[in-house]
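A.B. asks: pasting the structure only:
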């Protein structure tokens, strides 16, 4: 589409080739833009950026599959935050772990509910609601964690209800080895 005078010689071809080299990555990115916003197809670095949009701060023990699941579950996962179901969903779909929770039953308007289980009928009820959480990471998550479980413990504490006294224990490997990590297709 260039005038005849510009098509004579190779200068115009070399000049235009410079624009091709410079603009090709930009045009390729724009052609694939919808893939960047899909949790199943986004590049790993873009996943981290998108998770920051949702306020989801995940530790290094969470792999790419877990990060994709966190984006796919988005509103559902955050809507269950502070519940046992939410903690179990976070553990299974995002952390590639199994979780065991023992809890006091919570409070209703500052009083203990009548059906609250007691270890001993004569024992006094605890002053505050409590939860004992034991998380067992899969071998792959354990390897990514590198033996440092503090970030995972902090994430689990952040997902517990406010005002609940908790003890969080994280084990590496073990019983979760038989459980395969959830894929995005299994979660949705």
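C.D. replies: Perfect, I can see it now. What you are looking at is a predicted structure, and each value in this text was computed from that prediction instead of being measured.

A.B. asks: going by C-alpha atoms from here, please, whenever you check contacts or count neighbours.
C.D. replies: OK.

A.B. asks: the strands in the chain, which residues?
C.D. replies: Under the criterion DSSP state E, strands of the chain are mapped to 97-103, 130-137, 165-171.

A.B. asks: now those in TSV, with mean neighbour count?
C.D. replies: Converted to TSV, the strands of the chain look like this (neighbours: other CA atoms under 10 Å):
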stretch	mean neighbour count
strand 97-103	18
strand 130-137	21
strand 165-171	17
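
A.B. asks: could the ones you listed be laid out in a markdown table, adding distance to residue 109?
C.D. replies: Rendered in a markdown table, the data for the strands of the chain read as follows (distance: least, CA to CA, whole Å):
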| stretch | distance to residue 109 |
| --- | --- |
| strand 97-103 | 17 |
| strand 130-137 | 16 |
| strand 165-171 | 17 |
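
A.B. asks: comparison target below:
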């Protein structure tokens, strides 16, 4: 017996009716019931047959990108185009490895904006063998980001910096036109 199409348009490679003994295959009602079950399970079989595509950032359906990002701890913004989400997801291990560093912040923002990013921080680390009585006397960690891009808003850039930097670090963000870009000039 050949594969039969279902009302959903999915074919099942394993029609249940063909697995029955020949004497039961002669029962028309039973065969119609197995076809109904085939129609119900065809999407599940199709999903399992295509599982490798669901876990590949380049091939997964767009509505699965956020689900897949949860597996690897990547933060995707739903407002990003699907191709940017796919790229960020495929580079998530690389980006996660450098998370919390100046270089990691710069790489993540370059991916997001497609432009050049300059990141400066207050730098330095202090330590003491003795407890610090006055932590307020220590300099406040701060990072300044200058993005040369015309593909992102200042609010979106600031939000991305806030999500990517360590929580205790304050930040300042500037958005400038890329060098040589005359589209912003009036």
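C.D. replies: Okay, I see it. It should be emphasised that the depicted structure is a prediction, and the values quoted were computed from it without experimental measurement.

A.B. asks: nearest to residue 145 of the first structure, of the strands of the first structure?
C.D. replies: Across the strands of the first structure, the minimum distance to residue 145 of the first structure, taken as CA to CA, is reached by strand 130-137, at 9.2 Å.

A.B. asks: map residue 64 of the first structure onto the second structure.
C.D. replies: Under the alignment (TM-score structural alignment), residue 64 of the first structure pairs with residue 82 of the second structure.

A.B. asks: the nearest residue to that match once chain neighbours are set aside: how many residues sit nearby?
C.D. replies: Take residue 82 of the second structure and drop its neighbours on the chain: the residue closest to it by CA to CA, 6 or more residues apart in numbering is residue 62, 6.4 Å away. One way to gauge burial is a neighbour count; for residue 62 of the second structure, by other CA atoms under 10 Å, it gives 16.

A.B. asks: so what corresponds to residue 100 of the second structure in the first structure?
C.D. replies: Under the alignment defined by TM-score structural alignment, residue 100 of the second structure corresponds to residue 82 in the first structure.

A.B. asks: can you pull the contacts of its match?
C.D. replies: Contact analysis of residue 82 of the first structure by CA atoms under 8 Å, 6 or more residues apart in numbering lists 159-162.

A.B. asks: that one and residue 185 of the first structure: what is the separation?
C.D. replies: Between residue 82 of the first structure and residue 185 of the first structure the computed distance is 25 Å (CA to CA, to the nearest Å).

A.B. asks: correct me, but the match of residue 64 of the first structure touches residue 60?
C.D. replies: No: contact criterion CA atoms under 8 Å: residue 82 of the second structure and residue 60 do not qualify, at 10.5 Å.

A.B. asks: need the counterpart of residue 173 of the second structure in the first structure.
C.D. replies: By TM-score structural alignment, residue 173 of the second structure lines up with residue 168 in the first structure.

A.B. asks: need the contact list for its match.
C.D. replies: If you count contacts by CA under 8 Å, 6+ apart, residue 168 of the first structure has them with 132-135, 153, 156-157.

A.B. asks: quick one, which of the contacts of residue 82 of the first structure are buried?
C.D. replies: 159-161 (16 or more other CA atoms under 10 Å).

A.B. asks: closest to residue 49 of the first structure out of those?
C.D. replies: Of all these, the one sitting nearest residue 49 of the first structure is residue 159; the distance, using CA to CA, is 20.9 Å.

A.B. asks: which residue sits closest to the equivalent of that closest one over in the second structure, ignoring its sequence neighbours?
C.D. replies: Under the alignment (TM-score structural alignment), residue 159 of the first structure pairs with residue 164 in the second structure. Across the structure, with CA to CA, 6+ apart as the measure, the residue nearest residue 164 of the second structure apart from its sequence neighbours is residue 105 (6.4 Å).

A.B. asks: which residues touch that neighbour?
C.D. replies: Residue 105 of the second structure makes contact with 98-99, 119, 161, 164-165, according to CA under 8 Å, 6+ apart.

A.B. asks: redo these as CSV? Include distance to residue 29 of the second structure.
C.D. replies: As requested, the contacts of residue 105 of the second structure are exported to CSV (distance: CA to CA, whole Å):
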residue, distance to residue 29 of the second structure
98, 62
99, 61
119, 71
161, 63
164, 61
165, 64
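
A.B. asks: let me know the closest of the residues you listed to residue 181 of the second structure.
C.D. replies: Top of the list for closeness to residue 181 of the second structure, among the contacts of residue 105 of the second structure and by CA to CA, is residue 119 at 20.9 Å.

A.B. asks: thought that closest one was touching residue 148?
C.D. replies: No: the pair residue 119 of the second structure and residue 148 does not pass the contact test of CA under 8 Å, sitting 11.5 Å apart.

A.B. asks: residue contacts, residue 99 of the first structure?
C.D. replies: Contact criterion CA under 8 Å, 6+ apart gives 88, 91-92, 133-136 as the residues in contact with residue 99 of the first structure.
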